[in-house]
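Q: Need a 3D model of the sequence below.
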Amino acid sequence: MLRVLTLSTLFPDRNRPTFGVFVERQTRALAALADVEVRVVAGVSLPPWPLSLHRHYSGRRALPSHETLDELDVYRPRFCVLPRLEPLSGRALARAALPLLRALRREFPFDVIDAEFFWPDGVAAMHISEALGIPFSIKARGSDIHYWGARPTVRRQMVEAARRAGGLLAVSAALKASMTALGMPEDKIAVHYTGIDLDRFAPIDRSAAKAALGVKGSLLVSAGALIPLKGQRLVIEALAALPDATLLLVGDGPDRPALEALAAATGVASRVRFLGNRPHAELPALLGAADAMVLPSAREGLANVWVEALACGTPLIITDVGGAREVLRDAAAGRLVPRDALAIAAAARALLAGPSDQERIRESVSAFSWKRNAETLQEHLRSISRQRHQRGDDPAPFGA
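A: The predicted structure is shown next:
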């Protein structure tokens, strides 16, 4: 039996049901394997008292410290974070989690720590490993490397954690190259592609799906947080050159007021629908109805929504970032474009000129599955867990 402690600050909760849903799905697929047991520690960041009493943090304060979600035990230790003092977050998470983990080990003697994001999870895993003598793995997903890796104080901690880890994972070969460029050991990094529920994400009758949404003509969908990084502004600008098209924006974020103003200023407000955050269960119908999924991100690791759209038989219009070329290997599956509204509009016109081959597009991601993802992760973590027994590690005094 392999006992895994999954450490992830990216994990859904009752206030944010879609936050890190891909981490939850991977964790559940791993836990479903016959010879694996999993517990989840999803740290909750809060500023120190009395700042933590602000209404902005009321949802986080109300979260239970432990709950069982569909047979998955999730623990949520609170750890202290202050703006401009983010470089302390990894150690803060470790200190907050250690009392819980020492107690948890009495009933659940976990063999390995599976950190699901490099910052602060991966650095916290390093400190926890030092204290408990348990080997650890870290998975990189994109912004942890591209954003946090650009901050020298944080980058140094991440590289140290990478060197001490028993193994590392990257969601794409492109992200592996970025990790290596930061100074992380290339020989430790394995590419671990995301999974996809091919039963839920599947081609549907596109015309009927559009009619159910009250859409006539062409339909574009852009799914992602409404932040400058994702580039929805460019999609709205491109819509002005696509007079027959409607755009659905799935997601929410601080850019929403500016995007609404831009839609009005460019005369396309009547053809742009802001759907806000939607339950993940609604995404197959929205992606399946679309003639194309458009996401001109400035950076990505390998976006789950790319694979989900393709599984629905919906072609992509995306920028050449992260693992985009690892996903778009068939010209029928979409276009790679510059981060430019005119280029996006031109790609959309080309895709909308004729019906797409939904089954061919779906076939391009047939290798992605949660079963394969889980089995690969299991073998990776099992190989790391053996290191402890081979070395006979003893706990260090951190956090005693």
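Q: Please count neighbours and contacts with C-alpha atoms only from this point.
A: Fine.
Q: residues near A173, how many?
A: 21 (other Cα atoms under 10 Å).
Q: before we go on, could you also do this sequence so I can check it against the first one:
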Amino acid sequence: MKKIEHICFIVPNYPTKNDPVYTFVRELICSIADSGIKCTVIAPQSITNFIIKRKRKRPYFWEDYNENNYKIDIYQPIHAPFLNFKLKGSNLAGMITQFTVVRTFNKINQSPDTLYAHFWHSGVVAGHIGNNYNLPVFIASGESKIWVEKLYSKKKILRSLESVRGVISVSRKNMLESTSLGLASRDKIKVIPNSVNNKVFYKMNKREARKKLGFAEEDFIVAFTGSFNYRKGVLRLEEALKKNPGVKSLFIGSGELVPQCENILFQGKLPHNQVVTYLNAADIFVLPTLAEGCCNAIIEAMACGLPIISSNLSFNDDILDDQNSIRVDSKNIDELAKSIQYLKDNKDIRDRMAASSLVKAKELDIQNRSRKIVDFLRENL
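A: From the prediction side, this is the model:
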């Protein structure tokens, strides 16, 4: 296998302590950096973040360090994603993003050995660079729904993807969606589910976690982590909880759809490294989501030893089974409510599911995943 010394990642966003977005991107890059590979990240920052959302503008260039003190170079040029109209078959916002990323790539001092793009729309930009600089390109497909054709014409997509050597798909669902859209052939795709950093998310003593947070020991607590929107199902969970009076809840996240049911013990955003304590204080994790690539929040909950109630759709097939979860129709409020009540009433079943979640989460460790990805890159350079 060929040696890789430097990877340039092209990603939609990158997290900071005060803005924990795309934390899964950083976890992977930090793990790859631990192997001694130099990591450079190009993550365009939207002008709307600091004009409309009032987020702090980040520097164009800054350095991140993982827990083992490996340095990661971060470039964050400004782009304008709100220019949502077509020009010559492509979305103007996509064209501006490509121009911004290419210009930034030209300023990187050390040329990378390969490009690694998160999601197909970033992959088109990476492919354009790969074609011009004769660099191999790899793409990670983890979208809840692949929407690259909304940004670029079919002709541009296919031309840009000529330099793609391989695709990492987070689920069989994403693999099938990618092939059905003609973005890649099956022989170029490897399914490697998302993962968890078991040093950040792990099983704690529930009694101690509840004591730390001020929660009663005897309460039955349901945890939810995700955006407060229709797709994730925050209000569907709220309606299900209304049918289970006395059940307490934790809603970790933010968004436009704010749950207002009784017995909410916590609601709001948390720094990523604090979520583990709240998950450990819960009895079960419920996410009635309608679409995912492969849900990181579910894997994090499993690493904390929680039984899962989530969707019976195919995006969960690679991480959930009847040993660690109850899978439901996420639009069926009664089914959600009954599943919550069932686990509340059956501690033995909860305990068995919790143990199975822990076993599965150990398989889905970030170091195992990064090693598989790097091996795949080396094999296909």
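Q: just checking, L83 of structure 2 is part of a strand?
A: No: L83 of structure 2 is assigned coil when assessed by DSSP: H, G, I helix; E, B strand; the rest coil, not a strand.
Q: mind checking how far the counterpart of T6 of structure 1 in structure 2 is from V21 of structure 2?
A: Counting by TM-score structural alignment, T6 of structure 1 corresponds to F9 in structure 2. In this view, F9 of structure 2 and V21 of structure 2 are 16 Å apart by Cα to Cα, to the nearest Å.
Q: if you count what's nearby, which of those two comes out ahead?
A: F9 (24 against 15).
Q: which residues does the match of T6 of structure 1 contact?
A: By Cα atoms under 8 Å, 6 or more residues apart in numbering, the residues touching F9 of structure 2 are C39, T40, V41, I42, L115, Y116, A117, H118.
Q: distance of it from S111 of structure 2?
A: Counting by Cα to Cα - F9 of structure 2 and S111 of structure 2 are separated by 12 Å.
Q: which residues in the stretch 1-150 of structure 1 form strands?
A: 2-7, 36-41, 44-46, 66-69, 72-75, 78-80, 112-115, 136-140 (DSSP state E, counting those that start in this stretch).
Q: And the first one, how far out from the chain middle?
A: Read it as strand 2-7 of structure 1. The chain centroid and the centroid of strand 2-7 of structure 1 are separated by 19 Å under Cα atoms, centre = their mean, to the nearest Å.
Q: With structure 2 overlaid, report how far it is off on average.
A: Once fitted to structure 2, strand 2-7 of structure 1 is off its aligned match by 0.9 Å on average (mean Cα distance after the TM-score superposition for structure 1).
Q: tell me the angle that strand makes with strand 136-140.
A: 50 degrees (axes from the mean of the first three to the mean of the last three Cα atoms, to 10 degrees).
Q: ok, G195 of structure 1 - how many residues close by?
A: G195 of structure 1 has 22 nearby residues by other Cα under 10 Å.
Q: which residues in the stretch 201-350 of structure 2 form strands?
A: Using DSSP E, counting those that start in this stretch, strands in the stretch 201-350 of structure 2 cover 221-225, 248-252, 264-268, 284-287, 308-311, 325-328.
Q: Now mean neighbour count and distance to S144 of structure 2 too, for the ones you listed, in CSV please.
A: Below are the strands of the stretch 201-350 of structure 2 laid out as CSV (neighbours: other Cα atoms under 10 Å; distance: least, Cα to Cα, whole Å):
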stretch, mean neighbour count, distance to S144 of structure 2
strand 221-225, 25, 16
strand 248-252, 22, 20
strand 264-268, 15, 23
strand 284-287, 26, 14
strand 308-311, 25, 13
strand 325-328, 21, 18
